[in-house]
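Student: 3D, please:
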Amino acid sequence: MKKNMSSTDRIIRVIIAAVLIGLFFANVVVGTLGIILLVLAGVFLLTSTVSFCPLYTLFGISTCPAPERK
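Tutor: Sure, this is the predicted structure:
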């Protein structure tokens, strides 16, 4: 599994996940939508931990900086 996420992308995903989790536990978002957003937050945390997003692979996107060539 080749990394395809930059550190900026990972930080943004962690922040979004934290907001979604906060909304769920503050009872702002409840019911089925709350569960869906909680699962989405989990996916964001997982993908940011491993620096790999399967959707990026499907669309040919990579936010990783290109390696320097010498």
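
Student: alpha carbons only for contacts and neighbour counts from here, please
Tutor: Fine.

Student: what secondary structure does residue 64 sit in?
Tutor: coil (DSSP: H, G, I helix; E, B strand; the rest coil).

Student: Tell me, how many residues neighbour it?
Tutor: 14 (other Cα atoms under 10 Å).

Student: what about the strands in this structure?
Tutor: Per DSSP state E, the chain carries no strands over any range.

Student: can you pull out the helices in the protein?
Tutor: For the chain, the helices defined by DSSP state H cover 7-25, 31-50, 54-59.

Student: Following up with a second sequence; could you model it the same way so I can compare the two?
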Amino acid sequence: MKANVGSIDRILRLVAGAAVIALGYMGGLESPWNVVAIAAGSVFVLTALIKFCPLYPILSINTCGKKAD
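Tutor: This next block holds a predicted model:
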């Protein structure tokens, strides 16, 4: 598993993920959607922390700047 998420992408994922998680916890969405929001935000935060997005290789995307093998 090689890193494929660059610095700017990581920052955007962390900010967006935290915002979506906060929205889910604050109850700004109806009950079942709170769980969906928290799960989606958690995926964003997790992919930012591990520097790898499983969809990027499928879509041939690499924002890391390093050439992926």
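
Student: ok so, going back, how about CSV for the helices of the first structure, with distance to residue 66 of the first structure added?
Tutor: Formatted as CSV, these follow (distance: least, Cα to Cα, whole Å):
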stretch, distance to residue 66 of the first structure
helix 7-25, 13
helix 31-50, 18
helix 54-59, 16
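
Student: Ok, which of the ones you listed comes nearest residue 67 of the first structure?
Tutor: Nearest to residue 67 of the first structure among those is helix 7-25 (14.4 Å), distances taken as Cα to Cα.

Student: Average separation of the closest one from the aligned part of the second structure, please.
Tutor: Superposed on the second structure, helix 7-25 of the first structure shows a mean distance of 0.8 Å to its aligned residues (mean Cα distance after the TM-score superposition for the first structure).

Student: Show me what that helix is packed up against.
Tutor: Other elements packing on helix 7-25 of the first structure under the criterion 3 or more Cα pairs under 8 Å, 6 or more residues apart in numbering; DSSP states H and E are helix 31-50.
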